[in-house]
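Any chance you could fold what I've pasted below:
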Amino acid sequence: MNSNKVLLFLNGEIPDILPNTEIYDMIFCTDGALNYLDKLNIKPNIVSGDFDSINTNKISDDIEIIATPNQEDTDFAKALDIIIDKGFESVDVFGASGKQQDHFLGNLNAAFRFKNKLKIVFYDNYSTYFFAEKETLLEGYFGRTISLLPFSECKNITTKGLEFSLKNEDLNLLSRIGTRNRAIDDHVEIKFTEGNLIIFIINQEFPILLA
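Predicted structure coming up:
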């Protein structure tokens, strides 16, 4: 199994600051994102989608084109399927948020469905976010705003290194969430026993590329 990291661009808000593309083994995009990648001088290895908004004849011959016409799932979910089939285990995602917020929620839903098959980390112009492991350690984020969002509930959460600590407490999307907390230590621990939790790390100046 290839453990190298994939860089994936979706057709959301165009990122202001980009990662070093050379650290990735493959650059992937959905068809709508190809329009802005051309302007950013980023050339993907693979582009997938239903190609209803882009002419495939204008795509460079050395870019692999994978048609995914099935309308039963999102372009993001179909891209994740392809990434798994190619043997990758980790993907950094840009352009998943912004523009139409129903797409953003659909992307979170897809990440939830694939979180046990891929390590998925999202980056946008405002935050870095991902589904937490039951024991998650964050290093080097002193002073950063950190939000804990249950998806849709998370039980017995205990934190260390946050201004407003939790001790065996529950969060629920419909009743209690954990937004706008703050790291008061470089070493932040977050643990829980049941459910699912999304961690948002709010950017100060630029996206945080996690190791």
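
From now on I want contacts and neighbour counts done on CA atoms only, so please keep to that.
Noted.

ok, then the element right after the host helix or strand of Ile84?
Secondary structure from DSSP states H and E places Ile84 in helix 75-85. Downstream of helix 75-85, the first helix or strand assigned by DSSP H and E is strand 90-94.

Which positions in that next one come out as buried?
By neighbour count on 16 or more other CA atoms under 10 Å, the buried set for strand 90-94 is Ser90, Val91, Asp92, Val93, Phe94.

quick check, nearest of these to Leu118?
Nearest to Leu118 out of the buried residues of strand 90-94 is Ser90 (CA to CA; 5.4 Å).

Could I get the contacting residues of the closest residue to that closest one other than its chain neighbours?
Excluding the flanking residues, the one nearest Ser90 by CA to CA, 6 or more residues apart in numbering is Lys119, at 4.5 Å. For Lys119, the contacting residues are Glu89, Ser90, Val91, by CA atoms under 8 Å, 6 or more residues apart in numbering.

what about Leu166, how many residues close to it?
17 (other CA atoms under 10 Å).

longest helix anywhere in the chain?
helix 101-114 (DSSP state H).

compare with the first, here's sequence two:
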Amino acid sequence: MEQKRNSFNNPIIVIANGRFPYHPIPTNYLNNSRTIICTDGAADKLIDYGKTPDIVIGDFDSTKLKNSDKAKKWIEAPNQNKTDLEKTFEWCINNYIKKIVLLGATGDREDHTIGNLFTLAKYHEKISCEVITDYSKIICVTGKNYISTIIDQDVSIIATEPIKSITIDGLQYGIRNKKIMPSTQAISNKAIRDQFYIETTGKVLVFLNHYK
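Okay, the predicted model is just below:
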């Protein structure tokens, strides 16, 4: 069966309405993007930064812009049972987008930060997403994975659900076939090689702090 394609240029950046990035790593992703998708309030921040969104998605309750302004395409998604970021993930999936980088997911309201990270976990099996903040790269994994690191890089792992078994090798504090809960049980670890192995029966968030 032929794989369906989208017409968007990669790399694709999604910007949520959290704190707009200032660190060189996330701003480098932004400056090298070829398609920028904003949840509605994030569009204002992007325009203030000096860039124009290609697509704006949401119920438009957080933006001062009108759909005649700036953005090339406006997608109205008024469902109040889902956040603008959930609507954006679903729009990307429905339009055959396979990989995104998410900026602006953290900072500002703490409830939104936690909700955005749970959204990452919710959709991670349907779309590849890296969250890039001013402090770290955050990914969601399950099953068996090798993850690239820098020696001495700070690494934290937080379960999003009860994990029956998790094994980690290549970090300062290894874990073998351990049960963990959503908690602080596996935070503040450190890379001792240029990659580490993780095998988990459930979804976990991996935080890879920027080395510089």
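
Overlay the chains and give the TM-score.
Scored against TM-score structural alignment, normalised by the length of the first structure, the superposed chains reach a TM-score of 0.88; 202 aligned residues with a CA RMSD of 1.9 Å.

A strand includes Val14 of the second structure, no?
Yes - looking at Val14 of the second structure with DSSP: H, G, I helix; E, B strand; the rest coil, it is inside a strand.

What does it correspond to in the first structure?
Val14 of the second structure maps onto Leu8 in the first structure, with residues paired by TM-score structural alignment.

same check, this time on Asp59 of the second structure
Checking with TM-score structural alignment, Asp59 of the second structure has Asp50 as its match.

related to what we said a few turns ago, in the second structure, which residues correspond to the helix holding Ile84 of the first structure?
Going by TM-score structural alignment: helix 75-85 of the first structure matches residues 84-94.

Just the residues contacting that stretch, thanks.
Here stretch 84-94 of the second structure has contacts from 16, 39-40, 57-59, 77, 98, 116, 119, 123, 126-127, using CA under 8 Å, 6+ apart.

Can I get the buried ones among those as something I can paste into PyMOL?
Burial among the contacts of stretch 84-94 of the second structure is assessed by 16+ other CA under 10 Å; the matching PyMOL selection reads:
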select buried, resi 16+39+40+57+58+59+77+116+123+127
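
possible to save the buried residues of strand 90-94 of the first structure as CSV with distance to Glu205 of the first structure?
Shown next, in CSV, are the buried residues of strand 90-94 of the first structure (distance: CA to CA, whole Å):
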residue, distance to Glu205 of the first structure
Ser90, 24
Val91, 22
Asp92, 19
Val93, 18
Phe94, 16
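
ok, back up a step: tell me the buried residues in the longest helix of the first structure?
His103, Phe104, Gly106, Asn107, Leu108, Ala110, Ala111, Phe112, Phe114.

quick check: it aligns to which part of the second structure?
By TM-score structural alignment, helix 101-114 of the first structure lines up with residues 110-123 in the second structure.

post-alignment, the matching stretch versus the first structure, mean distance?
Here the mean offset of stretch 110-123 of the second structure against the first structure after fitting is 1.5 Å, by mean CA distance after the TM-score superposition for the first structure.

if you take the average position of the second structure, which residue is closest to it?
Residue closest to the average C-alpha location in the second structure (CA atoms, centre = their mean): Val131, at 2.8 Å.

all strands for the second structure, in order.
All strands of the second structure, identified by DSSP state E, fall at 12-15, 35-39, 55-58, 73-76, 99-103, 128-132, 136-148, 154-159, 163-169, 175-180, 186-190, 195-209.

Run through who's touching stretch 138-149 of the second structure.
Taking CA under 8 Å, 6+ apart as the rule, stretch 138-149 of the second structure contacts 120-121, 124, 129-132, 191, 193-208.

what do you get if the cut-off is 7 Å, keeping everything else the same?
120-121, 124, 129-132, 191, 194-208 (CA atoms under 7 Å, 6 or more residues apart in numbering).

Report the buried members of those residues.
120-121, 124, 129-132, 191, 195-196, 198-208.

Please consider this matter closed, and thank you.
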